[in-house]
Each structure stands twice: as C-alpha cells, then as structure tokens.
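Q: I'd like to go over a predicted model; first the sequence, then the structure.
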Amino acid sequence: MSSARMSAKYVSVLLFLGFFALCVSYKLYPVITPDIPANTNLTTGPFVRIGTGYYFFELNNKRNWYEAYETCRTMNAELITIETIEEWNIINRYIRETNIDYSYWTSGTDLGKEGYHTWFSSGKPININIWDPGMPNNVDNLQHCDEMGWRDGVRSGLNDRQCEFLNRYICEAKQPVTASFVLW
C-alpha cells in the first residue's frame, strides 16, 4: 500500500474516532426543519425558488407530455401542479418578469377519465378557475394534456392539447428539508 493511501486511511480513522469521541462526550440532538434556512448559502440549482416552491423551467428542449413527465421524474420532481390561485399568480409573475414566455406542460390531464381534468402529480381535480376561456374543449376528441402559457401571442390560462405535442415544461420539486445537529 502506498504511503499516500496509508496516510489518507489514517486520517479517516482519526476523523471517525474524533467524531465518535465527540458524540460520546456530548449529547447530540438532531434538528430537522422544512426548507433551507435563509442564513445558509446553499444553492438549489437547477431549481429556482419561487415563493415557497422549487421549480425547473425547461427553456430549450421540447418534449411530449409523457417525455416531459419522465424527465421531471429523473430529477426527483414532477410536472408542475398549481394548487392555489396565489401559486398560479406567482409563477406567471416570475415568467413575465424573467421574460421566458412560452407554453409549458403542467401535470394536468384527463387521461384517467375523459372530461375530468386532474393534476396527475396529486390526483386532485383542477378546481381553481385558471382555464383559458372556452377551455378545456378536447378538439377532435384528442386533447388530454394541459399546458399553461402563451397562445396566439397572448398570455393565457390552462389549455388542453394533444399529449404528443412537443412543448417546454416546468418541473416542481418537493420542498427540501435541512438536518442539523446541536451538541450539548
């Protein structure tokens, strides 16, 4: 074994023994808190914190609804679910202020039961009035996935669209938790 590897192993053992001695000498109390404390410099990239949520806006690649959902899942997230009118407003304000006005897939769909749009991520019905006027309209009985964003050059509400349509998307991550320890 090389002296460098032996030194690294020796340091690891010393660190472990030091931590063990510290734990035996003191009482260790774990503190688990929701979210990330404001007094830290941790980053949440590629997710952006908006209000109390964490969102990823795909600005370049377009995917169909299924591929968008899969991509969000690989990031340990889901397509965005809008739960309140306040969340709807804050997301749209962010889009407007950052000038990223596109159409985006949401987790909204009526794939489970035709005409009954729910948030796929939560299974809850879309029960806030955020639909574009006249929507959902299920043109040609083919529109089952819900998008938000621009339509015909105008900011709009939710719109149902064919799930195979290529669109940008917004992923929403669960709120992180922070674990810290207090020594006594």
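A: Perfect, I can see it now. Numbers count the residues shown, from 1 in each chain.
Q: please count neighbours and contacts with C-alpha atoms only from this point.
A: Will do.
Q: quick check, Pro46 in a strand?
A: No - under DSSP: H, G, I helix; E, B strand; the rest coil, Pro46 sits outside any strand and is assigned coil.
Q: how about the nearest residue to it, chain neighbours excluded?
A: Distances taken as CA to CA, 6 or more residues apart in numbering put Phe56 closest to Pro46, at 6.3 Å, once the chain neighbours are dropped.
Q: which strand or helix spans the one you found?
A: With secondary structure defined by DSSP states H and E, Phe56 is part of strand 53-63.
Q: another structure for you, compare them:
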Amino acid sequence: MLTWFSMDLRFLMMISYCFSLQCETLGSSIGNFANFSQSLEIANDFYADINPFQKVNSKYFYIERSRALNWFEALHKCRELGSDLVNFRNDRELDAVIPELSKKRCYWLSINNFSEKSQYISITNGRPPSFARWGRGEPNNLKNKEHCGQLVAFNRNTFYYNDNQCIRRCYYICETKLPSQTNVVIW
C-alpha cells in the first residue's frame, strides 16, 4: 500500500534522528547515523517540489503568463496555490523578477486602498508597503475608480507601480516563502 502525507520538515528531522538511534541500537545495516547533525544533513537533502513557483534570490514566485484576471480573482488564485499576491520588500526583489515579465503586460500586486482611500495597504500583512516604486503622478485614483495596485512598464521601458480599477484584467505574481512541508511516500 502506498501512503502519501505531508509533514513539517522539523518533524521529518526528528523521525530521522529517532530512526538513526533505533538503527544503532539494533545494529541494523540499513543506516547508522553517528549523531543528530548527520540527521540534519539528511533532512536538508529533502527538496520540496516548488512547481509552479520559481526561486528568485531567497523567495519563490509564480508569474501567471497565460490568463489575465481581475484583482480579486488573482488574489484567489494565489491563495489556492498557498501563496499571496506579491508584496515586494525592496528594489532588489523587484529588479530580480523584472527579467521574467513581459513589458506589454500589467501584473497585480498585493496592495489596495479599500480601507483608506489615501493609503495603500498590503493584503498580505495589513500594513502599508515598506517599498513602492510608484510611477510619476501615481497613485492618482483616476475618476475615483482606481483602488488596486499593479506593476506596469511605462513607455515599455521601466516597471513602476500604478493604481488601476480592480475589475480590469491583468496577469499576476504570487509569492511564497521556502516551503515548510514536503511529501513523503511510505510503502
């Protein structure tokens, strides 16, 4: 029988360590770990499948390239993937992702001004963004209808933040941290 289950990596390390102690006690030839640090090395050898995310620097991003959605749908899709719409922390993070983007498209960000019309808040953490590269004159809330943040290439050159109507269709970028779970197969 094949059984799939997910577990926290710390739990996996603990099982690995306990297994090593049992193997030493029984004199098993299956495995004989000398100490806990070897168990840690083995746990570090387990790689979680990050698909469809790609690693850029220390974070994992998913860039939707085939289907444009409104802001709410994009947020929902990211949450289905166990992630959030992107909330760039600094220029370095944004600049690392830019080569993966099409300059002809817009991409939804995690920020909106639903709670306070004059201040953008990240849906990810409920705080104003620590970094925002707004385009000149943005956010401008054109016709009092623009409440969601997007990333666009002005003059098809440099990407900047822009506010736009949340019902407009854009592609989107999801972000997540290092996966904290991995799948283990027991048979």
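A: Good, I have the coordinates. Bear in mind the structure is a predicted one, so any value in this text is a computation, not a measurement.
Q: what's the TM-score for these two chains?
A: Once superposed, the chains reach a TM-score of 0.71 (TM-score structural alignment, normalised by the length of the first structure), with 156 aligned residues with a CA RMSD of 3.2 Å.
Q: for the strand holding Phe56 of the first structure, what is the distance to the chain centroid?
A: Between the centre of strand 53-63 of the first structure and the centre of its chain there are 9 Å (CA atoms, centre = their mean, to the nearest Å).
Q: trace the residue nearest to Pro46 of the first structure over to the second structure, please.
A: For Phe56 of the first structure, the aligned position in the second structure is Tyr62, judged by TM-score structural alignment.
Q: my read: that match touches Tyr107, true?
A: No - the pair Tyr62 of the second structure / Tyr107 is not scored as a contact, 11.5 Å apart, by CA atoms under 8 Å.
Q: where does Phe16 of the first structure land in three-state SS?
A: helix.
Q: just Gly149 of the second structure next, same as before
A: Per three-state DSSP, Gly149 of the second structure ends up strand.
Q: what's it aligned with over in the first structure?
A: Using TM-score structural alignment, Gly149 of the second structure lines up with Asp146 in the first structure.
Q: count the residues that sit near that match.
A: A count of nearby residues for Asp146 of the first structure, using other CA atoms under 10 Å, gives 26.
Q: do you know how far it is from Pro176 of the first structure?
A: 27 Å (CA to CA, to the nearest Å).
Q: report the secondary structure element holding the residue lying closest to Asn183 of the second structure once chain neighbours are set aside.
A: Counting by CA to CA, 6+ apart, Asn183 of the second structure lies nearest to Ser6, which is 4.7 Å off, once chain neighbours are set aside. Element membership for Ser6 of the second structure, per DSSP H and E: strand 3-8.
Q: got the buried residues for stretch 168-184 of the first structure?
A: The neighbour-count check on stretch 168-184 of the first structure (16 or more other CA atoms under 10 Å) flags Arg168, Tyr169, Ile170, Cys171, Glu172, Ala173 as buried.
Q: what do you get for stretch 107-115 of the second structure?
A: Tyr107, Trp108, Leu109, Ser110, Ile111, Asn112, Asn113.
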